[in-house]
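1. Show me how the following folds:
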Amino acid sequence: MEFESLTLTPFTATIVFVLAVLAGHRYRAVWKAEGPRWQLWLYGIVAALGLMLLGFLPLDV
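-> Prediction:
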C-alpha cells in the first residue's frame, strides 16, 4: 500500500473535523461532570485521532 496516495477530500475533512469537535465537546462535558473514565478515554481518543488525521494527511483539492 502506498502511503503517498492517502489524502482527504474537503468533504471528508469537514466530516472528520466536525466529529473531532463534537468528541472534544463531549470529553469536556464528561470531565466537568466527573463522569466515568471509559467515556473520557473514548471521547479523547476519537478527538485526538480526528485532529491527527487532519494534521498529517494532505487535502486532495
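2. use CA for all of it now, contacts and neighbours both
-> OK.
3. Quickly note the distance from the spatially most central residue of the chain to residue 7.
-> A centroid search over the chain (Cα atoms, centre = their mean) returns residue 50, at 2.0 Å, as the residue closest to the centre. The gap separating residue 50 from residue 7 is 14 Å, by Cα to Cα, to the nearest Å.
4. Now the second one, please; I'll put the structures next to each other:
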Amino acid sequence: MLLTLVLTPVTATLIFVAGCLAGYQYRRTWKAGGARWKLWLYGVVAAAAFLTLGFVPMAEPGI
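-> This next block holds a predicted model:
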C-alpha cells in the first residue's frame, strides 16, 4: 500500500505564508545580531516550508 502525499491549495498557501514569516523573522534577527538559536529555528522552519513546497506535489483540481 503506497501512501500518496499531496498538498491542497489551502495547505500549500498556509505553508508558503509560514515560510515567508519565518524568513522575515530570520532576517530581522540576523540584522539585529540576535541569538543563534533563533536564527537556527527560523532558518530551519523556512527551509522546511520551502523544501516541502518544492518537492511535495499539489493536488489536481477536483480531487
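5. And the TM-score between them?
-> With the length set by TM-score structural alignment, normalised by the length of structure 1, the two chains reach a TM-score of 0.93; 60 aligned residues with a Cα RMSD of 1.1 Å.
6. And the residue nearest to the centre of structure 1, which helix or strand is it part of?
-> helix 37-56 (DSSP states H and E).
7. now swap in residue 3 of structure 2 and tell me
-> Using DSSP H and E, residue 3 of structure 2 sits in no helix or strand.
8. ok so, going back, list of residues touching the helix holding residue 50 of structure 1?
-> Identification of contacts with helix 37-56 of structure 1 by Cα atoms under 8 Å, 6 or more residues apart in numbering yields 13, 16-17, 19-24, 26-27, 30-31.
9. Now tabulate these in a markdown table and tack on secondary structure.
-> As requested, the contacts of helix 37-56 of structure 1 are exported to a markdown table (DSSP: H, G, I helix; E, B strand; the rest coil):
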| residue | secondary structure |
| --- | --- |
| 13 | helix |
| 16 | helix |
| 17 | helix |
| 19 | helix |
| 20 | helix |
| 21 | helix |
| 22 | helix |
| 23 | helix |
| 24 | helix |
| 26 | helix |
| 27 | helix |
| 30 | helix |
| 31 | helix |
